[in-house]
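A.B. asks: Provide a 3D model corresponding to the input given below.
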Amino acid sequence: MDKTFLMQEILRLKQEKNAVILAHYYQNEDIQEIADFIGDSLELAKKAQNTDAAIIVFSGVLFMAETAKILNPNKKVLFPDWEAGCSLADGCDPKDFKTFKAQYPDHVIVTYINCSAEIKTMSDLVCTSANAKKIINSIPENKKIIFAPDQNLGKYLQKETQREMVLWKGSCVVHEAFSLEKLIEIYTKNPTAKIAAHPESETHILKAAHYIGSTSGIINFIKTDPSEIFIVATEAGILHELSKAVPKKTLIPAPSKEDNTCACSECAFMKVNTLEKLYLCLKNESPEMLLSEELRKEALKPIEKMLQLS
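C.D. replies: From the prediction side, this is the model:
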C-alpha cells in the first residue's frame, strides 16, 4: 500500500476512533513519524496509564502491549503483529521460573519489565533499565534478591548497587550482538567520540562505555554532553529521533558481530511491525490484547510498586 495513503488513513482512523499510538524508540522510522508518543519502556508505561484515549495502539513488542493492558483494563489495547516478541521474555518460561523461584524461598523477586505478564505475577517488584538502581536500592539490605530475566543488566546492577543477586540466565539478542573488536576499531578512528551503552549489553562493552543508561538516558546524555561524536551501543532505531534532536552531532551505531546491511544491531522482533500492519490493526481493531482479570490484577501489583517508587 502507498505510504502517503497509509499515513492519511491512520491519522483519520485515530481521530475517528479516539485512539493513541504509542511507539518504542526501536520501531521503524515510518511508525515513529506517525506515533503520538515515542519512548522507552518506563515512559511508555506511564503514558499508557495517563492517556484519555479509548484505544491504545501499541507499536512495540508483546510484553509492552501486555503492560499497557495491565495498566488500562477499561481501554482497548491493539497490537499490530503477534509475532513481535522479545528474546528476554521468550527465554523466561513461567513453569521454569516457578521452579527456579522455589529454590530461593526467602528472596525478593525483581523482574525486568521485559518479561511476560505471568512472570510479573510471580514478582515482588518490576523495574526498567531507567529505574533499576532505584528499585534495587529500595530493598532492605538484609533481604536477598533474585533478578530476572536479563543477566547482563543483573551483573551491571550488582556492580552499581553492591548487592548480591541470584541471576536468571537470560539475555537480549540485540545487546549481545555488539562486537568489542569492531567497536575498538571505530573508536580508534574517532578518538574524541564518547561511547554510550545500554546496560543490557555484555560487561566488556559496558567497560568500554563513557555512559551507561536506559534508552531515554542515552538520549539525554547525547543531547546534553558537549562532545560532537557518539558511538551508540543500543538498538539502531534510537538514532532516528535522536538525529533530529542533535543535527550537528555525529551518531555512529555500535557495530554488530554479524555482517549485515546496516552494520549495526537491530531487533528483528521490533521490526516485525510495519506501517501497513499498524493501519490494518487500527482499521479492524485487531489483534487485541486480552488478559484474564485475575492475571491482570496479580501482574499489576509489582508494576504499581515500581511506578510509586519511580
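A.B. asks: Please make it C-alpha for all contacts and neighbour counts, starting now.
C.D. replies: Will do.
A.B. asks: In contact with residue 296: list those residues for me.
C.D. replies: 69, 70, 117 (C-alpha atoms under 8 Å, 6 or more residues apart in numbering).
A.B. asks: how does it look with 6 Å?
C.D. replies: Listed by C-alpha atoms under 6 Å, 6 or more residues apart in numbering, the contact set of residue 296 reads residue 70.
A.B. asks: Here is a second sequence; please produce its structure as well for comparison:
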Amino acid sequence: MRKDVIEKILTLKNEKNAVILAHFYQEAEIQEAADFVGDSLELARKATEIEADIIVMCGVYFMAETVKILNPDKKVLIPYPKAGCLMADMVLEDELKKFKEENPDYAVVTYVNSTAEVKALSDICCTSANAVKVVNSLDTDKILFTPDRNLGEFIAEQVEGKEIKLWQGYCPVHEKVPVESVRLLKKMHPEAAVLVHPECKKEIRELADFVGSTSKIINFVKETKKEEFIIGTEMGIIHQLKKAKPEGKFYPAYQQFICDQMKMITAERLINCLEEEKYEVDVDREIAEKAKIAIDKMLSIK
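C.D. replies: Coordinates of the predicted model:
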C-alpha cells in the first residue's frame, strides 16, 4: 500500500473540506483514505449526516446518485463517472412503468443497486442488509422485487404470506461464482466457514454457513471463533476482514471475484477528482424528490 498516495488524498481532502465515502469493494488505499467505509445501507445513512462542502463517493454511479438525492444542495463528486452497475442497468424505466400500470396491486421494492429513475418509480428501497425487514414492513402481500432475482429469492425464502415476483436482473460478478470452486475450497479447507452474499445463486447460498450483506459478513468474522473463511463476495472486502481478524485466513470463493466497475475508481482518479473538483453528480430534481421518498422509507426502518 502506498502511504504517500494516501497522505496526498488526506491532504487534498482537508484542503477542500471534503468527505470521502467508500464501499467495501474499493481498493485498499481508497478504503484507508476514506472518512467512512461501509455497505450500501451504511453509506446511505452516513450520507444524511455530512456537513462538509464536498462529498466524494468512491463506488459505482448509483451510489453517487443516492448521495446526491440525500444531499441535493451539496457538491457530490465521483472519481470516475462511467463506473456503473450492470445489475442496475437491467431495469428499464419504461418496462417498470408498464408493469405498474398492468399490476397496480403490487408494491415495488427496489434494491438500491438501481438508477435514480427506477427508485423514483418504487414504493420503497432496500439493501441486502435490510431487505427482509423492508419486505416484512409492507402491508401489501403482493410485491415486485427489482432488480436482483437472487436477493429477491433469498428474501422470499425468509418471508411468509407474501407473493414476491422477481425481476430477472442479477449481479454478473456474484452470478458467475462456480459451484465447483466453492466445493473444492470446502474440501481443501474443511475448517473454514463459507460466507456468501445473497446476490449469489441459490446453489452457492446452499453451500454457505452464513449468507449476508458485506457488513454482516464482517460482523460474522468479528464475532466467530473460527479463523478460516471462504469469502463469497467481491475481493475488496478482504481488506476489512483482515483488519477485523488479523490472524484470520481468507480464501476468495474464486480467484476472479472482482467487480471491474468498482475497480475503475482508483487512487489516482480520486486525487484528480479532488484536485479539480470534477465529475459532479447531478440528478433531475423531480426524479430525485420521488426517489428520496423511497429511500427515506427504507432509512426509517431500524
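A.B. asks: how close does the most centrally placed residue in structure 1 get to residue 246 of structure 1?
C.D. replies: Taking C-alpha atoms, centre = their mean, the centroid of structure 1 lies closest to residue 41, which sits 4.6 Å from it. From residue 41 of structure 1 over to residue 246 of structure 1 the distance is 22 Å, taken as C-alpha to C-alpha, to the nearest Å.
A.B. asks: Same question for residue 134 of structure 1.
C.D. replies: 29 Å.
A.B. asks: which residues touch the residue nearest to the centre of structure 1?
C.D. replies: Contacts of residue 41 of structure 1 by C-alpha under 6 Å, 6+ apart: none found.
A.B. asks: per the alignment, it corresponds to what in structure 2?
C.D. replies: Mapped onto structure 2 by TM-score structural alignment, residue 41 of structure 1 lines up with residue 40.
A.B. asks: any idea how far its match is from residue 61 of structure 2?
C.D. replies: Applying C-alpha to C-alpha to residue 40 of structure 2 and residue 61 of structure 2 gives a distance of 12 Å.
A.B. asks: Looks like residue 228 of structure 2 contacts residue 249 (just checking).
C.D. replies: Yes: between residue 228 of structure 2 and residue 249 there is a contact at 4.8 Å, judged by C-alpha atoms under 6 Å.
A.B. asks: Which one's more surrounded, these two?
C.D. replies: Per other C-alpha atoms under 10 Å, whichever of residue 228 of structure 2 and residue 249 has more neighbours is residue 228, with 18 against 15.
A.B. asks: gap between the two ends of stretch 197-215 of structure 1?
C.D. replies: Using C-alpha to C-alpha, first and last residues of stretch 197-215 of structure 1 are 9 Å apart.
A.B. asks: where along the stretch 51-200 of structure 2 do the helices fall?
C.D. replies: 61-70, 93-102, 116-120, 131-137, 149-156, 172-175, 179-188 (DSSP state H, counting those that start in this stretch).
A.B. asks: Same list, those helices, but as CSV with distance to residue 224 of structure 2 and mean neighbour count please.
C.D. replies: Output for the helices of the stretch 51-200 of structure 2, formatted as CSV (distance: least, C-alpha to C-alpha, whole Å; neighbours: other C-alpha atoms under 10 Å):
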stretch, distance to residue 224 of structure 2, mean neighbour count
helix 61-70, 30, 25
helix 93-102, 42, 13
helix 116-120, 36, 24
helix 131-137, 23, 18
helix 149-156, 23, 22
helix 172-175, 24, 17
helix 179-188, 18, 14
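A.B. asks: Ok, which of these comes nearest residue 85 of structure 2?
C.D. replies: Nearest to residue 85 of structure 2 among the helices of the stretch 51-200 of structure 2 is helix 61-70; the distance by C-alpha to C-alpha comes to 7.3 Å.
A.B. asks: Count the residues that sit near the closest residue to residue 170 of structure 2 other than its chain neighbours.
C.D. replies: Excluding the flanking residues, the one nearest residue 170 of structure 2 by C-alpha to C-alpha, 6 or more residues apart in numbering is residue 148, at 4.7 Å. Neighbour count for residue 148 of structure 2, taken as other C-alpha under 10 Å: 25.
A.B. asks: What is the equivalent residue in structure 1 for residue 148 of structure 2?
C.D. replies: Mapped onto structure 1 by TM-score structural alignment, residue 148 of structure 2 lines up with residue 150.
A.B. asks: from what I can see its match touches residue 170, true?
C.D. replies: Yes: counting by C-alpha under 6 Å, residue 150 of structure 1 touches residue 170, with 4.8 Å between them.
A.B. asks: one step back: any idea how far residue 308 of structure 1 is from the residue nearest to the centre of structure 1?
C.D. replies: 16 Å.
A.B. asks: any idea of the angle the stretch of helix or strand residue 42 of structure 2 belongs to forms with helix 61-70?
C.D. replies: Per DSSP states H and E: residue 42 of structure 2 is located in helix 40-47. Taking axes from the mean of the first three to the mean of the last three C-alpha atoms, to 10 degrees, one finds that helix 40-47 of structure 2 is oriented at 30 degrees with respect to helix 61-70.
A.B. asks: returning to that earlier point: dump the helices of the stretch 51-200 of structure 2 to a markdown table, plus distance to residue 253 of structure 2.
C.D. replies: Below are these laid out as a markdown table (distance: least, C-alpha to C-alpha, whole Å):
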| stretch | distance to residue 253 of structure 2 |
| --- | --- |
| helix 61-70 | 25 |
| helix 93-102 | 34 |
| helix 116-120 | 31 |
| helix 131-137 | 24 |
| helix 149-156 | 17 |
| helix 172-175 | 10 |
| helix 179-188 | 6 |
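A.B. asks: Kind regards, and thank you for your time.
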